[in-house]
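1. Turn this into a model:
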Amino acid sequence: MQNKIAAIDALSQKARILPVIVINDPADVLPFADAMAAGGLKTLEITLRSAYGLDAVRLLRKERPELTVGVGTVLDTSMFDAAIEAGAQFIVTPGCTDEILEAGVKSDVPLLPGIATPSDIMRAYRLGYRRFKLFPANVYGGIDALKAFAGPFGDLRFCPTGGVNPGNVKAYFQQSNVMCVGGSWMLPSDVIKARDWAKIEQLCREALATLD
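-> Next comes the predicted model:
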């Protein structure tokens, strides 16, 4: 597991913000990704919240090899296997089951499992996991939860996702156990629907600038 922990650390350090992406039109994939990359977001989490997620991953892995492309909203092992087949470079789940955690141990592709409680953490901890997605962060305590986790789980790092926004993202990064954050506030649905890729680029750049 050590090499997979190191891989997650490396992509988190590079990404800082992990955009949570829903593809609703296959024609949008490349211009959407190009706009995010131009704005500084080159590590992408393509979710399986639409029917086009896996095809988007395949296309990006072929046409944009300079990007780091992962798959999110993986709910079971069949989705896990499909994400691997599509070329996912990392996998993110909203929660954790024993089956998914065990699949992640066996796979060469790093898994960032979603957790919300100490029991979730301990279930994954015994299998060697040390990096987690706190989701939905705003519902399960946010910054206060991260501060509480820092006591008993001092060697863990988290990617809080859910309710992260321009008003609190900097405060999240001030927590020593935060390695990156996930979110979609820089990807407004109306801007995507309008295919205003210049605006997406601007919003991604502004999101990263908030951290400085």
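
2. contacts and neighbour counts: CA atoms only from here.
-> OK.

3. packing partners for the strand or helix carrying residue 35?
-> In this assignment (DSSP states H and E), residue 35 forms part of helix 29-38. Packing partners of helix 29-38 (3 or more CA pairs under 8 Å, 6 or more residues apart in numbering; DSSP states H and E): helix 53-63, helix 197-209.

4. can you list these in JSON lines and add distance to residue 187?
-> Formatted as JSON lines, the helices and strands packed on helix 29-38 follow (distance: least, CA to CA, whole Å):
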{"stretch": "helix 53-63", "distance to residue 187": "16"}
{"stretch": "helix 197-209", "distance to residue 187": "6"}
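
5. could those helices be laid out in CSV, adding mean neighbour count and distance to residue 137?
-> Below are the helices and strands packed on helix 29-38 laid out as CSV (neighbours: other CA atoms under 10 Å; distance: least, CA to CA, whole Å):
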stretch, mean neighbour count, distance to residue 137
helix 53-63, 19, 24
helix 197-209, 19, 18
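
6. for comparison, sequence B:
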Amino acid sequence: MTDNARNVLARLGRAGVVPVVELDGCEVALPLARALLAGGLPVAEITFRSEAAADSIKILREQLPQILVGAGTVLDVVQVEMAYRAGSQFAVTPGFNPAVVEACIELDMPILPGINSPTGVEQAMGFGLEAVKFFPAEASGGVSFLKALSGPYPSIRFLPTGGIAPNNLRDYLALPNVLACGGTWIVSPALVRASRFDEITRLADEAAGLVARNN
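-> Modelled structure (predicted):
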């Protein structure tokens, strides 16, 4: 693991929660990120589900350097290159695409590929990775599945995403092999489109409080 990857994973671990953001336009990137920071969450995963992703990442890297910004839903090498040029500090994928993983490693952009099986874990280990996304978490066995994986794979840490909410967040964070949890509930598209940044700050603060109680 490179020093850069080690630093990024440490920052994700300290945050405890990674808001998974979908933006219709890059003009809301700054107020959204400021709302997260005000609530105590200095991280955002900007998903490549819209054309605004790369520009949003670039804006945040240039104008709000204190927030850790990653690219989510990265599906191919073209998106890897777009994310890297925009300044993305890490990448997250829904599944395990060896070409995407290899491209990220070559660029020294930390990558958390999506897995939901022991086979996926071993694929990641084959590339020298120490952290992966567990997706879709609740639909794939949730907390009990991660507990089962901790025995054969004690060195791997997980970013469970999918079905995570305040009611089960602490159950995941209590597991020693969980790095942090990804979730959309803090930054739901409805809140973002309505510019409910006050509510986003409140939800971020609530999540940060749950993280603090687990530490």
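
7. quick one on the thing from earlier: and the helices and strands packed on helix 29-38 of structure 1: which comes nearest residue 38 of structure 1?
-> Proximity to residue 38 of structure 1, assessed across the helices and strands packed on helix 29-38 of structure 1 by CA to CA, is greatest for helix 197-209 (6.0 Å).

8. Please state the offset of that closest one from the chain centre?
-> The chain centre lies 18 Å from the centre of helix 197-209 of structure 1; the measure is CA atoms, centre = their mean, to the nearest Å.

9. Same check on stretch 127-139 of structure 1?
-> From the chain centre to the centre of stretch 127-139 of structure 1 is a distance of 11 Å (CA atoms, centre = their mean).

10. dump the residue contacts of residue 133 of structure 1.
-> Listed by CA atoms under 8 Å, 6 or more residues apart in numbering, the contact partners of residue 133 of structure 1 are 92, 93, 94, 112, 113, 114, 115, 158, 159, 160, 161.

11. Kindly recompute the last result at 7 Å.
-> By CA atoms under 7 Å, 6 or more residues apart in numbering, the residues touching residue 133 of structure 1 are 112, 113, 114, 115, 158, 159, 160, 161.

12. Which of those fall in helices?
-> Among the contacts of residue 133 of structure 1, DSSP state H puts none in helices.

13. Just the buried ones out of those residues, please.
-> Among the contacts of residue 133 of structure 1, the ones that count as buried by 16 or more other CA atoms under 10 Å are 112, 113, 114, 115, 158, 159, 160, 161.

14. and those residues, which of them are in strands?
-> Among those, DSSP state E puts 112, 114, 115, 158, 159, 160 in strands.

15. These into a markdown table, with extra columns for distance to residue 47 of structure 1?
-> Output for those, formatted as a markdown table (distance: CA to CA, whole Å):
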| residue | distance to residue 47 of structure 1 |
| --- | --- |
| 112 | 13 |
| 114 | 14 |
| 115 | 17 |
| 158 | 19 |
| 159 | 16 |
| 160 | 16 |
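
16. how about the residues you listed, which pair is most distant?
-> 112 and 160 (11.4 Å).

17. ok, residue 211 of structure 2 - how many residues close by?
-> 21 (other CA atoms under 10 Å).

18. Could you pull up the residues touching it?
-> Taking CA under 7 Å, 6+ apart, we find residue 211 of structure 2 in contact with residue 16.

19. secondary structure element for it?
-> Element membership for residue 211 of structure 2 (DSSP H and E) is helix 197-214.

20. Secondary structure element for residue 128 of structure 2, which one?
-> Of the helices and strands defined by DSSP H and E, none includes residue 128 of structure 2.

21. Could you tell me how far the residue nearest to it when sequence neighbours are not counted is located from residue 14 of structure 2?
-> Nearest residue to residue 128 of structure 2, sequence neighbours excluded (CA to CA, 6 or more residues apart in numbering): residue 1, at 7.1 Å. For residue 1 of structure 2, the distance to residue 14 of structure 2 equals 18 Å [CA to CA, to the nearest Å].

22. Could you check which of those two has the larger neighbour count?
-> Using other CA under 10 Å as the criterion, residue 1 of structure 2 and residue 14 rank with residue 14 on top: 16 against 11.

23. Good, we can wrap up now.
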